Each structure stands twice: as C-alpha cells, then as structure tokens.
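Engineer: Below: sequence and its predicted model.
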Amino acid sequence: MRNGWVETTLGEISEVIGGGTPSTAIAEYWDGNIVWLTPTEITSQDGKVISDSIRKITDLGFRNSGAQMLPKDSVILTSRASVGYVALSGIDLCTNQGFQSLVPKESVLAKFLMFWIQQNRPEFESRSAGSTFKEISKSNVKSIKLSIPALPEQKRIVDLISSVDSYIEALQQQLESAKRSRNAVLHELLTAGRDDWEYKTLSDICEVRDGTHDSPKPSHEGFALVTSKNIKDGKLDLQSAYLISPQDYIEVNKRSKVEQFNLLISMIGTIGEVIVVEVEPNFAIKNVGLLKSTEPILSRYLCHYLGSQLGKNSISLSVSGSTQKFISLGKLRVLPILYPPRQNQKAIVDTMSFFDQQISKNLEVATRIKNLRSSLLSDLLSGEHEIPASYDKVMGAA
C-alpha cells in the first residue's frame, strides 16, 4: 500500500443510521412530501443519485416511524434481503428499516465510499445472517475494515471512475435507442400487411404443447430442467436451471421433447417471454409452452411476432389468474397470429436480424466497459496502483 493510505473502519469514517416505517393503518402518515425509500428502489438504481421515492410520508409519519433523516450526499446502503446495494441521496430523505446508511465524515468523500461499497459487496453479503432473509447489523457494518487515501487521491479516483460511468451511461442510452428503433421498425413491417396476409391461430401454424407439470427431484448431475424463469430478454439461462436425472429427463421428454428451431414461451409469472432454440437442445421443460416449428424462417418470424407489441397485446388478453398470472395451453393454442407469405416472413426476419446484430455488438461493448470499470476500480482501491499524472492533464484540458 502506498504512502498516504490509512486503515480504518466504516464506523470511524461515517455515522451509520438505520430507518423505520410508519404505521400503514394511519392514513395521516402517508402521501406527504418526505422521500422514504425501500430496498427495492435501490437495487434497481445501484450507484445512482436518488431524490425521489415511490411512496412518501408526512412529517407526522416521520416523527412516528423510527426513521432518521439522512442529509444530502449520504450513502444509502441496503442491509436486508438484497444486501450491499448503494446510492447517493440527492436531497435530505429517510428510509425504512431495510437500511444501514452512512453519513460520511470529513475524511472521506461520499462517492468514494459508495464506489468502495460497490466493489466490496461480497463482504457485506458474507456478514449477513438470518433464516427468512439475510440481514447485516449496524455493528457489523461499522466494524468493516477498509483503507482510504487522502482526499485529493480520493477525488482523482472518483473523477476517473465517474468518467467511465458517464461513458457506460451514454452506451446504455444508445442501446435503449437502438431497441426502440428496432421495435418501431418491426411494428411498421407488421402493420403494412397486404391482402394475402391472414390471421391464423397458433395451432393452425404448428403443434403447440407444454412441458411437464410434474416436479422431478433435483439431481447433482444430469440435464437442465427449464422453467419460465429461465427465459428472459430473448435468452435462455441454463445456468440457473436445476438438474434432473437422466431417467427423469427421458420421462419428461416423452411428453414434450424440445428440438432445434422449436420455440419456448413462458406461461407462468412473467408471461410471453419467447425464444427460438437455435442449437440442438439437451434440456427438458416444465410449465413452458413448446411450439413445434422446425422451419428456421417460420420459427424466427413467430418469435418476432410474439415479441412485438401486436403479439404482446394478444397474449395479455389471454392471461388468467389473480395471485399468479398464467396463460393456459388451450388459450395459447388459439392465440391469433398475423401470418404473411413466406417471402414476407423472410424479409421481416432478415431486417430484424440486422438490428439484433447491431444491438448485440453494442451490448458486448457495454459489457466489456463494465468489466473494465470493475477491474480498474479494484486496482485503484487496492492502494497499489497510482493514477498517472498525465490523467490530471487530460482532465484539466477537458
């Protein structure tokens, strides 16, 4: 560790403050002007500056909540369930009891502290305990050790990482813009139909089945069992699927064997997530819709249509359930599908492929920069690496 760095604890360089919740049975405590945060609002905005909340409380509610006011530029730290997520307070605000937030003292910059916690989230998670949900205590937070440099060096680190974050944010905006353009073009193509375009039910186009309704026992080795939660954002996540034995795999596939170019569509929970199985599969499915098309152009067209606004609207009209939403196999089979001639299907597939390739490239760049940020921050926080003086000249000229 270089000269100028000192070892300390979070409790020595900040005041750790918890939160509280007013009684939800008293209407006068709610819908006021005081920002009151819950952990889910931080996990979705990790590393951001937060100045608003989904719900707000009144001054009377604040005085009867056990919450404490956090000044602007406090480090808001989640301490329950999702532990170790952070944001900066853009205004004076308070939180519920799922936080152990930090008010930095003069020896540390708030943003440096936030970056340090982001990089060391596993430390907070490892110190968490609890059976129903994990939680880290105030005393545990205060005892966590860290090394910090003098304020000028903290500022240099903060400025460098913030510049990388600005670039990542710009890439993310470009990515979202590309997705909007892609979806707008798809909608335009689908609504420009001619007289030879027609509506068919899904079962008129291909055989429609679903996966097993049984619950095979998890196995230490074998084959992945895919459920609706493993299908998200056009991707199939086999890493989070649990394994079933070869015997159960064979049994499940008697009902619903997945083949290359078949489509999978989520039927429970988050409904309508759809993918084409582009490679030879080696998994089984449970409570997932299986569209048995094996023709690549048709399968990809159906995937684009079901993922379009037109397709989503049709799916939403077929959803049932109150506590847990689902679409039944019967309703999936009669889902109306706009069905153009094959040459038009191919034109739509080719156009969307161009957009999707560009989006994929942009996503790869953003992922690489995020990984670079993590490595850079780790090096800078180790105290073993120094930002070169040339960086200061660049920042001064900016």
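Structural biologist: Structure's in. What do you need?
Engineer: okay, CA-based contacts and neighbour counts for the rest of this
Structural biologist: OK.
Engineer: So Ser53: helix, strand or coil?
Structural biologist: Applying DSSP: H, G, I helix; E, B strand; the rest coil to Ser53 yields a three-state assignment of coil.
Engineer: Now for Glu188, how many residues are close by?
Structural biologist: For Glu188, the neighbour count with other CA atoms under 10 Å is 11.
Engineer: a strand runs through it, doesn't it?
Structural biologist: No. Going by three-state DSSP, the assignment for Glu188 is helix, not a strand.
Engineer: And here is the other one:
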Amino acid sequence: MKQGWEIKKLGEVSEILNGGTPKTNITEYWDSDIHWITPADLGKLRKPTVDDTPRKITRLGLEKSSAKLFPINSVVLSTRAPIGHLAINEVPMSTNQGCRGIIPSKKLDTWYLFYFLKKNVELLDSLGTGATFKELSTKSLSGVEIPIPPLPEQQRIVSILDKCFVAIDKAKANAEQNLKNAKELFESYLQGVFEKLFDERERKNISEVAKVIGGYSFKSGDFKKEGKYQVIRMGNVRPGIIRENESPVFIDELDEKALSKALLIPKDVIITQTGTKNKRDYGFTVIIEKENYLLNQRIAAIRFSKEFLPEFFLYFSWTNIFKDQYFANETGTVGQGNVGIRAITDSQVPSIPLKEQQTIVRQLDALRAETQKLEAVYQKKIADLEELKKSILQKAFAGELRSPEGAVSANDGYSPSKKENKKSPERV
C-alpha cells in the first residue's frame, strides 16, 4: 500500500441506505415525481449515470415503503437479482428493496467509489447469501474494505480511469461494429445467392427431394446421465451446431421399433419446431455428423435423396426465403409457437444439378470460413479490451496507475473491407 493511503471499511466512509417498494395496489403511492429504480432497470442502463427512471412514486409512497431518498451523486448498487449493477444518480432517487444507496463521506470521491465497486463486483457477489437468490446485506456491504488515498489522488485516479475507459469503450464499439459487419457480409452474400436461384431456377417441394421424419416421444423417466445413445433435444440445437454438453441426456437401450423411428444417421438435417410465437427463435438447422444420436419430439429430421446435398439445404435454410415459408405455417398461443411437419414438406427449395449445388456449397464454405476467422479476431479483441479494463482497475486500487497517454487507440480494430491492423492496445 502506498504511503498516505488508508484501508477503511465501506461503512466507515459512507452511509448505506436501503430501498423499499410501496404497495402496488394503492394508486396514491405511484406515478408522481420521486424517481424509483430496480435492479432490472439498472441492468438496462447504457451509461454509468441515471437521471430518469421508468417508474416514480409519491412522497407518501416513499414514507410507507420505509425506503430512503438518495441524494444526488450517490452510488446506487443492486444487491440482489443480481448483485453488482451500478449507477451514479444525477437526481434524487429511491429504489426497491433489491438495491442500496451508498452516500460517500467528504473523504471519498463518488466516482472513485463507483470504480472501486465496479472492480469488485465478483467480491460483492461472493458475499451474498440466500437459497432462492443471493442477497448482499447492508452489514456485509459495510464491512468491505476500500483503500483510501488522499482526495486529490482519488481525483487523479478517476481522471485517468475516465480517459482510459472512454478510449477502451470506443475501441470496443469499433470492434463490435466490425463483428456485426463480418456477420452481415456472409448473410448478405448468402441471401443474394439463393434469391437469384429461387427466382430464376426450378423449384421443388422438400417432399419431392427428401423424407421428413418426426421426432420420437421419449419418456423423460427413461433418460440417464450417460449411455449408448444421446437424445437430441431442443436445447441441443443451434444454427449449424449440436451442443452436446447442453443438459445432455442418454438412453442406453431401446427396442428395435423405437430405434428405427428415432435413430439419426449422418447427413440428416434436423430442424427445431417449437419456440416463441412471432419471434423466429427456432427453426434452427444442423447436419448430423455422428452416429448414436436419437431424435426427440418437436424436432424433425430431413433425409435427402442422393441428388440433393444436405449442405446445400442447410445454407438455404438460413435464408429469409426458407424462413418465410416455414413460419407462414406457425400455430400456437401467444407464448409458444409451433410448426408442423407439413410446413417442412411443403416448403420449396431451388432444384439445380448436383454439381452446381457442390460448387455453391464450396463457395459458401470458403466465405463462411473467412468470416468466422474475422469474427474470432473481433471477439478476442472485445474480450481483450474487457481484460484491459480489469487490469487498469487492479492497478488503480493498488496505487500503480500511471498517465494514460497513448494507452488505447480509439480506432483499434479494423473493417472487413480493410487489411488486419496488427497493433493492439498498449497496457496502462
């Protein structure tokens, strides 16, 4: 610890106030002029400060809820569901019981406190207790130790952190935009290829080029944690991916009749048939590449003839052309959407010679591989920038933070249309 720094408990250098919720069925408590925020509201903030809230309460509602009004420049911290959302309030504010307001003393800079808590979210979460959901008590929060340098040093640290984080956030935004551009590059090309084929070439119903098989209704009581056959369920399927480790279940033995209905074979294309109505959060397709998979209910398998490449259909199934046909047959309630087998068999696909299918698949494979490389670069860059933030915060509260000049280039990252920029952020 540097000379002149002290270690204090948070309760010694701040006042911690509780929130509360007025009774929701009493109109006199609601829709007035006192800002009132919840952990969920904090989690939706796009910036570290808050000057407005979705709901407001009355002075009477504040009194009846036993909540306290936090003065401006307090740090609002969610202390359950989840622990760790943070904001500095720019207007007087109260909260529900899932938050605390931390009012720093004159010895403690508000933004210094904010950054300290941001650095220590994992610690705060580890101090939470509770069976249904963890909650951080006022007592535990008060006992958290915080390094306290002289106020001018706190303000110097905050100034450096502000500059560094502005640059990091800008670099991260650039990387996120480049990641989006990379994905859109492939999607745009894919869409264009199949729009041309669908408009200009012969079409056939899927029933003319493939056999469609419905999933088998297994008894959940027969599932085991391991066994010969893995049962592929809705949660295991994402576009182009089988997530084997997503809540895996197995069946060790199955009679021949059930096995003949449920056993998938390599090159089957499977498609999920249930999700949220009007959300298109299903209809995911993937090609089976392994043996010993069983097909569960609400997933269908499409087994193509030798004249139709499963890979060609897989790419087609990711286009809006196919999705528009598939979801046109959606049924179900507001909460749940379902698509039946007929929606698959009656959907049309471009019908072109096998060699032409192979050429298109090779071209799409090559472009997809390149865009996936770009995506991996951008995703790593985003992760590295988050790690850089953690590193800077670690140094800040160990008294090791230096001047930020040249720390991060706001233009770090690159566009898919340009050559890779090898320069990475220089650590502060």
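Structural biologist: Perfect, I can see it now. Keep in mind that what you see is a predicted model, and the values were worked out from it rather than measured.
Engineer: Quick TM-score on the pair, please.
Structural biologist: The TM-score (TM-score structural alignment, normalised by the length of structure 1) is 0.75; 393 aligned residues with a CA RMSD of 4.4 Å.
Engineer: burial count for Ile382 of structure 2?
Structural biologist: Under the criterion other CA under 10 Å, the count of neighbours that Ile382 of structure 2 has is 22.
Engineer: swap in Thr351 of structure 1?
Structural biologist: The tally of other residues near Thr351 of structure 1 (other CA under 10 Å) stands at 14.
Engineer: leaving aside the residues next to it on the chain, what's closest to Ile148 of structure 2?
Structural biologist: If you skip the residues right next to it in sequence, Ile148 of structure 2 has Glu6 as its closest partner in space, 5.0 Å away by CA to CA, 6 or more residues apart in numbering.
Engineer: and if you look at Glu135 of structure 1?
Structural biologist: Spatial nearest neighbour of Glu135 of structure 1, excluding adjacent residues (CA to CA, 6+ apart): Arg80 at 4.3 Å.
Engineer: Aligned against structure 2, show me the partner of the one you found.
Structural biologist: Aligning on TM-score structural alignment places Arg80 of structure 1 opposite Arg80 in structure 2.
Engineer: Its match contacts Lys134, doesn't it?
Structural biologist: Yes. Between Arg80 of structure 2 and Lys134 a contact is recorded at 6.0 Å, counting by CA atoms under 8 Å.
Engineer: And the residue nearest to Glu135 of structure 1, how far from Leu317 of structure 1?
Structural biologist: Arg80 of structure 1 sits 37 Å away from Leu317 of structure 1, taking CA to CA, to the nearest Å as the criterion.
Engineer: try Gln97 of structure 1
Structural biologist: Counting by CA to CA, the gap between Gln97 of structure 1 and Leu317 of structure 1 amounts to 39 Å.
Engineer: Give me the more crowded residue out of those two.
Structural biologist: Shown here are Gln97 of structure 1 and Leu317; by other CA under 10 Å, Gln97 has more neighbours (20 against 11).
Engineer: ok so the more buried one is a helix residue?
Structural biologist: No. Going by three-state DSSP, the assignment for Gln97 of structure 1 is coil, not a helix.
Engineer: one step back: okay, Arg80 and Lys134 of structure 2: which has more neighbours?
Structural biologist: Using other CA under 10 Å, the more surrounded residue of Arg80 of structure 2 and Lys134 is Arg80, with 23 against 17.
Engineer: now that one: how far from Asp52 of structure 2?
Structural biologist: Between Arg80 of structure 2 and Asp52 of structure 2 the distance is 21 Å, computed by CA to CA.
Engineer: which residue ranges form the helices in the stretch 301-428 of structure 2?
Structural biologist: 310-317, 320-327, 341-345, 354-396 (DSSP state H, counting those that start in this stretch).
Engineer: Which neighbouring elements make contact with the first one?
Structural biologist: Under the contact criterion of 3 or more CA pairs under 8 Å, 6 or more residues apart in numbering; DSSP states H and E, the helices and strands touching helix 310-317 of structure 2 comprise strand 285-287, helix 354-396.
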